[in-house]
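1. structure for the following, please:
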Amino acid sequence: MGHREQLLAAARKLLEDKGYAHITTRDLVAASATNLASIGYHFGSKAGLLNEALGLVFEEWTDQLAKVALAEPEATPIARAHLTWAAVLRSLADNRVLVLSFAEALAQADRDPALKAQLADLQDRTRSRIAAIVAPAFGGDATAADPRCRAVASFVLAVCDGFALQWMLDPDRTPKAEDLLQGLVELRARSEL
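-> The predicted structure is shown next:
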């Protein structure tokens, strides 16, 4: 394992242990058994390293959620969205520190153009992944680049992010996955009457 991989592994562990805002370059060097110059060489800055590690973690989480969305080949697009949102709610406790780290990074993004660009790219990659899952529901030759697919993907992402924010503030009053699914099923049934 080279310095780049060592630094990413250390950053990921420190994000889980300390949160984004409390990690120092000394922490990263000590945890990775590398040196300060390696951070600059591979990532440009401490923020660049932390943002890449955070992006990798969220891409893994997106992969897990995509598996949930695609697990039932015959599920309708709405059913897939419901299952994904329920999976987000179920996984928030396991990803608590990472969700908090992302919120800490967002709070700093407006003052750091490079950080803002990295986080915007992460959001766009996530949106593209979701759009690729949504595209077949439109039929024909719809692709992940279709504006309709990207808009629906943005909506799905907004719901997931909204649940995460609600949960960070008050986990006990954030809906449980089962309550969400039951409520959505009942609303759909009532709209069909």
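2. drop to CA atoms for contacts and neighbour counts, all remaining ones
-> OK.
3. my guess is residue 134 contacts residue 148. True?
-> No. Using CA atoms under 8 Å, residue 134 makes no contact with residue 148, being 9.3 Å away.
4. show me where this protein has its strands.
-> For the chain, strands defined by DSSP state E do not occur.
5. centroid residue for it?
-> Closest residue to the average C-alpha location of the chain: residue 58 at 3.9 Å, with CA atoms, centre = their mean.
6. if I look at that residue, how far off is residue 126?
-> 8 Å (CA to CA, to the nearest Å).
7. quick one on the thing from earlier: show me what contacts the residue nearest to the centre of the chain?
-> By CA atoms under 8 Å, 6 or more residues apart in numbering, residue 58 lies in contact with nothing.
8. how many other residues sit next to the nearest residue to residue 65 once chain neighbours are set aside?
-> Nearest-residue entry for residue 65: residue 84, 6.0 Å, with adjacent residues in sequence omitted and distances by CA to CA, 6 or more residues apart in numbering. Neighbour count of residue 84, defined by other CA atoms under 10 Å: 23.
9. could you do residue 40 as well?
-> Residues contacting residue 40 under the criterion other CA under 10 Å number 13.
10. next one: it from residue 179, what distance?
-> 47 Å.
11. likewise residue 60?
-> Residue 60 is 26 Å from residue 179, by CA to CA.
12. likewise for residue 112?
-> Taken as CA to CA, the span from residue 112 to residue 179 is 39 Å.
13. what do you get for residue 61?
-> Counting by CA to CA - residue 61 and residue 179 are separated by 22 Å.
14. and these two? Which one has more around it.
-> Taking other CA under 10 Å, residue 61 and residue 179 do not tie; residue 61 has more neighbours (16 against 11).
15. for comparison, sequence B:
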Amino acid sequence: MGHREDLLAGAKRCLIEKGYARTTARDIVAASGANLASIGYHYGSKEALLNAALVQVNAEWGAAVGEVVAASRDFEAAWTRVTELFAAQRELLVVTFEALAQAEHAPEIRAALASGLDAARACMAKAFLDNTTDDTHRAVGSFCLALLTGVMAQWLIDPATAPTAKDLTLAIRTIATR
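-> Predicted structure coming up:
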């Protein structure tokens, strides 16, 4: 790898270990083996490098969730596997919420997150639907993403009381029959 790739890998490690706000340029340099000046040369600023790392880490998290959801067409089984990912990759959840917080102030993060929404909706909907209209796919995908974000937030705050896949399934069945 070159310095650019080393810096990005180091920034990703720092995001996971220290978080966005606590990561310094010197932390990234130490994690990457690159030199301080190379941050400015390759990325322009520490913030631009961290933003690029945030986008990449969020894409990796999205891919992990997509794989888990695609592996099962049963709602409860899929959500069981998704919530298992929470424990296995807690750091990625935290970075995801940091990206959401930074999106307000970093247009490149907002654009990157927005560009992934349609693909994420399609992935989530595909797991639970066969041939339906585009409107149905978008609605189901949007619902699943909203559910994912809400469950992630509850799980980060208190994993012991966050809704389980069984809870989610019961809730949907109950709401659907009313």
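16. TM-score of the superposition?
-> TM-score for the superposed chains, counting by TM-score structural alignment, normalised by the length of structure 2: 0.78, backed by 177 aligned residues with a CA RMSD of 3.0 Å.
17. looking at residue 134 and residue 148 of structure 1, which is more packed in?
-> residue 134 (24 against 16).
18. aligned to that one, what sits in structure 2?
-> Under the alignment (TM-score structural alignment), residue 134 of structure 1 pairs with residue 125 of structure 2.
19. which residues touch that match?
-> Here residue 125 of structure 2 is in contact with 137, 138, 140, 141, 144 (criterion: CA under 8 Å, 6+ apart).
20. can you tell me the closest non-neighbouring residue to it?
-> That would be residue 141: by CA to CA, 6+ apart, it lies 4.4 Å from residue 125 of structure 2.
21. touching, the one you found and residue 127? I think so.
-> No. Using CA under 8 Å, residue 141 of structure 2 is not in contact with residue 127, being 9.3 Å away.
22. neighbour-wise, which of the two wins?
-> More neighbours surround residue 141 than the other of residue 141 of structure 2 and residue 127, with 25 against 20 (other CA under 10 Å).
23. which residues sit in contact with the alignment partner in structure 1 of the more buried one?
-> Aligning on TM-score structural alignment places residue 141 of structure 2 opposite residue 153 in structure 1. Neighbour list for residue 153 of structure 1: 127, 128, 130, 131, 134 [criterion: CA under 8 Å, 6+ apart].
24. check the gap between the fourth one and residue 155 of structure 1 for me.
-> In other words, residue 131 of structure 1. For residue 131 of structure 1, the distance to residue 155 of structure 1 - CA to CA - is 10 Å.
25. more crowded one of the two?
-> The residue with more neighbours, out of residue 131 of structure 1 and residue 155, is residue 131; 25 against 13, by other CA under 10 Å.
26. now that one: how far from residue 181 of structure 1?
-> Distance from residue 131 of structure 1 to residue 181 of structure 1, by CA to CA: 22 Å.
27. same check, this time on residue 8 of structure 1
-> 37 Å.
28. the two: who's more crowded?
-> Between residue 8 of structure 1 and residue 181, counted using other CA under 10 Å, residue 8 has the larger neighbour count: 22 against 17.
29. just checking, that one touches residue 48?
-> No. Between residue 8 of structure 1 and residue 48 there is no contact under CA under 8 Å: 10.6 Å.
30. which parts of structure 2 are helices?
-> 3-18, 25-32, 36-43, 46-70, 75-88, 90-103, 107-128, 134-157, 165-176 (DSSP state H).
31. give me the helices and strands touching the first one, please.
-> In other words, helix 3-18 of structure 2. helix 25-32, helix 36-43, helix 46-70, helix 90-103 (3 or more CA pairs under 8 Å, 6 or more residues apart in numbering; DSSP states H and E).
32. by how much does it deviate from structure 1 on average?
-> Once the two models are superposed, helix 3-18 of structure 2 sits on average 1.3 Å from its counterpart in structure 1 (mean CA distance after the TM-score superposition for structure 1).
33. would you mark the buried spots in that helix?
-> 3-4, 6-16, 18 (16 or more other CA atoms under 10 Å).
34. just want the angle from it to helix 36-43.
-> 110 degrees (axes from the mean of the first three to the mean of the last three CA atoms, to 10 degrees).
35. overlap in contacts, residue 8 and residue 48 of structure 1.
-> Common neighbours of residue 8 of structure 1 and residue 48 (CA under 8 Å, 6+ apart) do not exist.
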